[in-house]
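In: Build me a structure from this.
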Amino acid sequence: MQYRWNWSVLITDPYLGWLVSGLKWTLMVAGAAWLLALVLGCTVGVLRTLPSAWLRAIGTAYVEIFRNVPLLVQLFLWYFILPELLPYSAGHWLKRDLPLPEYWSAVVGLGCFTAARIAEQVRAGIESIGHGQRMAAVALGLTTAQSYRYVLLPLAARHVLPPFTSEALNIVKNSSLALTIGVLELTGQSRQIEAATFQGIEALTAATLTYVCLTLVVIAVMQTIERRVAISGTMGRT
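Out: So this is what the prediction gives:
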């Protein structure tokens, strides 16, 4: 049977509105998850490099648990399983009273998963700094917290910006899994259009091109940041 192309469906009401709504939810999920992943990932990454053995163990446990469980499984655990494990009142609040529980489950699940990957990158960035920098911080009388704040983390941040770009791209693409717990983001809305119009190729092509544009914007922003924070003489720059 010959496929009947109809690209005009993408600019027809209400389907154009569905795509715009899907883009909005994709940005909301990916943006909030990225903020959570940065804060949590940097914290765990620092824990993995501290002198305290038990703090390092906590950081290692987090990374090994969240990095080795598939993201789709984690989303199901956050959305379906966690409310059942909590006391009744807390579980009922998560499932019924919390506004947009599927959205927050997607943000937390995606953020925690990505944080484990960021933590490893932060750890590698800190450990890549020469031992002389640490000794210089000690010689200046800086505490451990001050050494990380003023010396180690600023240098490590410049080292890990390239892999951070990859994680920012991944978090945009991985946000598509939020449709499995009821978030109608870009992929979810394109499937809605397919179901309503039987124009699946057009709808998925629109979603694909939108993802490409989003990731190109992320790349451009991260490359701009990388150039602005680069220090001559580091990371191979002159």
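
In: Every contact and neighbour count from this point should use C-alpha atoms.
Out: Will do.

In: Packing partners of the helix or strand hosting residue 64?
Out: Residue 64 is part of helix 53-68, with elements assigned from DSSP states H and E. Judged by 3 or more Cα pairs under 8 Å, 6 or more residues apart in numbering; DSSP states H and E, helix 53-68 is in contact with helix 15-47, helix 101-127.

In: can you put those in JSON lines and add distance to residue 76?
Out: Formatted as JSON lines, those follow (distance: least, Cα to Cα, whole Å):
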{"stretch": "helix 15-47", "distance to residue 76": "16"}
{"stretch": "helix 101-127", "distance to residue 76": "9"}
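
In: Residue 213 is nearest to which of the ones you listed?
Out: helix 15-47 (11.3 Å; Cα to Cα).

In: Please give the structure of this sequence too, so both can be compared:
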Amino acid sequence: MTDKLDKAPAPAPGPAPAPYEAIKAIPVRHYGRWVSAVVVIALLGWLGYAFSQGNVMWSTVGDKLLDTSVLSGLWHTVLISVVSMALGLVLGVLFAVMRLSKNPVTGGVAWLYIWFFRGTPVYVQLLMWFNLALIFPVLNLGPIYKNNMVDVMSPFVVALLGLGLNEGAYMAEIVRAGIQSVDEGQTEASHALGMTSTQTMRRVVLPQAMRVIIPPTGNEFINMLKTSSLVSAVQYVDLLRATSNIGSAAGAVMEMYFVASVWYLVLTSIFSVGQFYLERRYARGSLRSLPLTPWQRIRANLAGFSNRGGNPA
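Out: Have a look, this model is predicted:
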């Protein structure tokens, strides 16, 4: 019986299934995109035509871009921005910790500092520091230091205090928000391991808070870079002051403003790229996939165009 079953013929194969018809994907027509592109190109062309009709000496703009006075002012702008931002960051961390302290005195002092410097314009603060000698002719710190206030308040010191103290108030709120974004369980676990409050803040809380602190800090620095143009009012020879001096002497005021604008755009672009890579670094561990770098985006776009060209359908 078993042998008969083993020798039974196999069932005849059925007819082969008919192949599926290939799907023809018809792209959706986006006429609005073409219309908006034409409108934007027309507006850009109109803007270029308007500038071409203006009485602008473009050769002066090109000649003065690398002028020694302009480059010196550019260096002073970068210097005062970086130093003021460093001062603001240190003050921001200090006053943020003071604001979160359970001590009512330190918390009250931090609140007053933030309230004053956020509530008054930077330009007013710069003028107050610049004219401080009117009410304090001599800076007298007893046996430590004594000098005329006019000599102490040099244009660089005035610019540093005006920008740095103002930035510290904004950074204090940014750092405070970053610290509060860290779960309280992290602090409790650190204390359970025997860490002090200072060690917990330095080793546990701040490293995790950097993910929240870095993006607005980068924006604040770029804003500081542009706000630094106000220091020309207190005799600090920054980029705007240097270009304005040349423009007044050479009779090319608008041309030198164009020169200053070009350099400000260059600086903000460079620091924006640095901010991107810094944010990307601190995003590791919180995102499943890191954002593409500019070079990776270019390669992806080129690959997409090449694939479309090879696909006539």
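
In: quick one: buried residues of the helix holding residue 64 of the first structure?
Out: 55, 56, 59, 60, 62, 63, 66, 67 (16 or more other Cα atoms under 10 Å).

In: which of the helices and strands packed on helix 53-68 of the first structure is buried the deepest?
Out: helix 101-127 (a mean of 24; mean count of other Cα atoms under 10 Å).

In: Now do that helix against helix 53-68, angle only.
Out: 130 degrees (axes from the mean of the first three to the mean of the last three Cα atoms, to 10 degrees).

In: now helix 101-127 of the first structure: which residue numbers in the second structure?
Out: Under TM-score structural alignment, helix 101-127 of the first structure corresponds to residues 154-180 of the second structure.

In: if I look at the equivalent of residue 36 of the first structure over in the second structure, how far off is residue 306 of the second structure?
Out: Superposed on the second structure with TM-score structural alignment, residue 36 of the first structure falls opposite residue 87. Distance of residue 87 of the second structure to residue 306 of the second structure, computed by Cα to Cα, to the nearest Å: 49 Å.

In: what about residue 237 of the first structure, is that helix, strand or coil?
Out: coil (DSSP: H, G, I helix; E, B strand; the rest coil).

In: My guess is it contacts residue 231. True?
Out: Yes: with contacts counted by Cα atoms under 8 Å, residue 237 of the first structure reaches residue 231, the gap being 7.3 Å.

In: and these two? which has more neighbours close in?
Out: Remark: of residue 237 of the first structure and residue 231, residue 231 carries more neighbours, 14 against 8, as counted by other Cα atoms under 10 Å.

In: ok, the more buried one - contacts?
Out: residue 237 (Cα atoms under 8 Å, 6 or more residues apart in numbering).

In: Residue 24 of the first structure too?
Out: residue 185.

In: how close does it sit to residue 90 of the first structure?
Out: In terms of Cα to Cα, residue 24 of the first structure sits 29 Å off from residue 90 of the first structure.

In: again with residue 106 of the first structure
Out: 18 Å.

In: same thing with residue 138 of the first structure?
Out: In terms of Cα to Cα, residue 138 of the first structure sits 46 Å off from residue 90 of the first structure.

In: Same question for residue 16 of the first structure.
Out: Residue 16 of the first structure is 38 Å from residue 90 of the first structure, by Cα to Cα.

In: Next: residue 192 of the first structure.
Out: 33 Å.

In: on that earlier part again, would you check the span in the second structure matched by the helix holding residue 64 of the first structure?
Out: By TM-score structural alignment, helix 53-68 of the first structure lines up with residues 104-119 in the second structure.

In: Now that stretch on the first structure. Mean distance?
Out: Stretch 104-119 of the second structure differs from its equivalent in the first structure by a mean of 1.1 Å after superposition (mean Cα distance after the TM-score superposition for the first structure).

In: ok, residues contacting that stretch?
Out: With Cα under 8 Å, 6+ apart as the criterion, stretch 104-119 of the second structure contacts 95, 96, 98, 99, 100, 101, 165, 166, 169, 170, 172.

In: Turn those residues into TSV, columns for distance to residue 154 of the second structure.
Out: As requested, these are arranged in TSV below (distance: Cα to Cα, whole Å):
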residue	distance to residue 154 of the second structure
95	26
96	29
98	30
99	32
100	35
101	35
165	16
166	18
169	23
170	25
172	27
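
In: Identify the farthest-apart pair in those residues.
Out: 101 and 166 (21.5 Å).

In: mind listing what the residue nearest to residue 168 of the second structure when sequence neighbours are not counted touches?
Out: The shortest distance from residue 168 of the second structure to any residue other than its chain neighbours is 3.8 Å, reached at residue 88 (Cα to Cα, 6 or more residues apart in numbering). Residues near residue 88 of the second structure by Cα under 8 Å, 6+ apart: 164, 165, 166, 167, 168, 169, 171.

In: so residue 136 of the second structure, which of the three states?
Out: Under three-state DSSP, residue 136 of the second structure comes out as coil.

In: wait, isn't it in contact with residue 149?
Out: Yes: applying Cα under 8 Å as the test, residue 136 of the second structure and residue 149 come out as touching, 6.8 Å apart.

In: between those two, which one's more packed in?
Out: residue 149 (19 against 12).

In: any idea how far the more buried one lies from residue 237 of the second structure?
Out: Taking Cα to Cα, one finds residue 149 of the second structure at 20 Å from residue 237 of the second structure.

In: What lines up with residue 277 of the second structure in the first structure?
Out: Correspondence of residue 277 of the second structure to the first structure, assessed by TM-score structural alignment: residue 224.

In: If you count contacts, what does the helix or strand its match falls within end up packed against?
Out: Using DSSP H and E, residue 224 of the first structure falls within helix 200-229. If you count contacts as 3+ Cα pairs under 8 Å, 6+ apart, helix 200-229 of the first structure packs onto helix 153-174, helix 186-197.

In: mind giving me JSON lines with those and columns for distance to residue 134 of the first structure and mean neighbour count?
Out: Shown next, in JSON lines, are those (distance: least, Cα to Cα, whole Å; neighbours: other Cα atoms under 10 Å):
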{"stretch": "helix 153-174", "distance to residue 134 of the first structure": "11", "mean neighbour count": "18"}
{"stretch": "helix 186-197", "distance to residue 134 of the first structure": "46", "mean neighbour count": "21"}
